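Peer 1: Structure, please.
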Amino acid sequence: MIYELNHVGGPVQDLDASLDFYTALGAEIVDHLFMAGPQVTRVHLQLGTGLIELLHANSPAPDATYGLNHVGFMTDNLDADYARLIEAGYAELSPPKVAGSGQGRLAFLADPNGHRVELLQRTEEFRVPPITTGETRRLAHIALDAPDLEAATTFYSEHLGLPHDSGRFTLNQDTLALSPTWPPSTTPVNHLALEVTTPRPDLHDPDGNRITFVPVS
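Peer 2: This is a model prediction of the structure:
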């Protein structure tokens, strides 16, 4: 069973610049690990209750692309959930395997609009109690383009089991927002919306991810 919307993540070109950007917004580093096998540094940042996973390769491929490119979900039965989703017709990207960190196992598939969805099964917990000391109170939502909103709704609500309301899918503390009409983005994840005490104009992080701000509700 899929029980948690765990993180949004992707590769970064300059790890220090990305860390400076997000910590200036109030994020805290809750996990920092060098994975010797793939030669990748993994950092989890927490904004409010939401986790952002940054991946930095020591020797990236010449054609490497950067930016948030997947959403990760926790499951208590990776093999069964992955097999069920593939049998339902969703595209296989990477079958279940041991994670490069050695922490549990993972797999990737594509949602109906081609977004990368990671399934994770592990015992490690990186999330800490909600961070509410700064201006950013929470990661309000992770936004994905959904040209085929009906198919995406079926995937996230019926097959992943996320409760939903008007294009927003919430599991535990975090929310995925889908729309066919977001303004265009240069990264696979359309934008992150942060709930803040004082709204401000949109920003872009060092890899071009758009960050929007909404007032505390």
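Peer 1: From now on I want contacts and neighbour counts done on CA atoms only, so please keep to that.
Peer 2: Will do.
Peer 1: Neighbours of residue 200, how many?
Peer 2: 11 (other CA atoms under 10 Å).
Peer 1: Run the chain-centre distance for the helix or strand that residue 32 is a member of.
Peer 2: For residue 32, the element it lies in under DSSP states H and E is strand 28-35. A distance of 16 Å separates the centroid of the chain from that of strand 28-35, by CA atoms, centre = their mean, to the nearest Å.
Peer 1: now the other sequence, so there's something to compare against:
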Amino acid sequence: MGKFKMAHTMIRVLNLEKSLAFYKEVLGFEEVKRNDQPEGEFTLVFLGDGESNGHQLELTYNYGQVVPYDLGTGYGHLALRVDDLEAAHAEHQAKGYKPTDLKGLSGDGKPRFYFLADPDGYKIEIIRN
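Peer 2: Predicted structure coming up:
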């Protein structure tokens, strides 16, 4: 058996265009691949961050879904790294995405992360690189 490698993470979205706009405009992701399956009544859109590791975020849009998905208690969050945490936080705040305050875990008082949510309520942690 060979080594396993991360391929993608899938989340279901209620409004594909709204979610695409969020992930492209707010986080800088790019559409890598789209798979429309009209007979299966769904569309899959794969987004990448432009890095070479290849891990992608798959947005699954099910036709006819009108009720927001129940995120349940099992989902935690996606985590993304950024070089300038304070600048990213200020930009997200200025654009009205309501990030949490900058927070830190170690005793040095230095901010290390914050959270924001996508249009479906999925939490995203932004971490200092």
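Peer 1: where does the TM-score land?
Peer 2: Once superposed, the chains reach a TM-score of 0.65 (TM-score structural alignment, normalised by the length of the second structure), with 97 aligned residues with a CA RMSD of 2.2 Å.
Peer 1: circling back: okay, buried residues for the strand holding residue 32 of the first structure please.
Peer 2: Within strand 28-35 of the first structure, the residues that qualify as buried are 28, 29, 34, counting by 16 or more other CA atoms under 10 Å.
Peer 1: State the span of the second structure onto which it is aligned.
Peer 2: Residues 30-37 of the second structure are matched to strand 28-35 of the first structure when aligned by TM-score structural alignment.
Peer 1: Mean distance between the matching stretch and the first structure after superposition?
Peer 2: Superposed on the first structure, stretch 30-37 of the second structure shows a mean distance of 0.7 Å to its aligned residues (mean CA distance after the TM-score superposition for the first structure).
Peer 1: Now do that stretch: everything it contacts.
Peer 2: Residues outside stretch 30-37 of the second structure that contact it (CA atoms under 8 Å, 6 or more residues apart in numbering): 24, 42, 43, 44, 45, 46, 47, 48, 49, 50.
Peer 1: Filter the residues you listed down to the ones in strands?
Peer 2: 42, 43, 44, 45, 46, 47, 48 (DSSP state E).
Peer 1: picking up where we left off before, farthest-separated two in the contacts of stretch 30-37 of the second structure?
Peer 2: 42 and 50 (25.2 Å; CA to CA).
Peer 1: What ranges does the first structure have for its helices?
Peer 2: Ranges of helices in the first structure, per DSSP state H, are 15-24, 78-87, 149-153.
Peer 1: can you redo the ones you listed as a markdown table with distance to residue 210 of the first structure?
Peer 2: Below are these laid out as a markdown table (distance: least, CA to CA, whole Å):
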| stretch | distance to residue 210 of the first structure |
| --- | --- |
| helix 15-24 | 12 |
| helix 78-87 | 30 |
| helix 149-153 | 21 |
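Peer 1: Show me what residue 213 of the first structure aligns to in the second structure.
Peer 2: Checking with TM-score structural alignment, residue 213 of the first structure has residue 126 as its match.
Peer 1: wait, that match sits on residue 115?
Peer 2: Yes. Residue 126 of the second structure lies in contact with residue 115 (CA atoms under 8 Å); the separation is 6.0 Å.
Peer 1: The two: who's more crowded?
Peer 2: residue 126 (22 against 19).
Peer 1: Identify the residues contacting that one.
Peer 2: 79, 80, 81, 82, 85, 113, 114, 115, 116 are the contacts of residue 126 of the second structure under CA under 8 Å, 6+ apart.
Peer 1: now with 10 Å?
Peer 2: Residues in contact with residue 126 of the second structure (CA atoms under 10 Å, 6 or more residues apart in numbering) are 27, 78-82, 85, 88-89, 99, 102, 112-116.
Peer 1: Of those residues, which are still contacts in the first structure?
Peer 2: Contacts conserved in the first structure for these, counting by both residues aligned by TM-score structural alignment, their matches' CA atoms under 10 Å: 78, 79, 80, 81, 82, 85, 89, 114, 115, 116.
Peer 1: Please indicate which of those residues are buried?
Peer 2: 85, 89, 114, 115, 116.
Peer 1: where's the second one relative to residue 8 of the second structure, distance?
Peer 2: Residue 89 of the second structure sits 26 Å away from residue 8 of the second structure, going by CA to CA, to the nearest Å.
Peer 1: same thing with the last one?
Peer 2: Going from residue 116 of the second structure to residue 8 of the second structure by CA to CA gives 21 Å.
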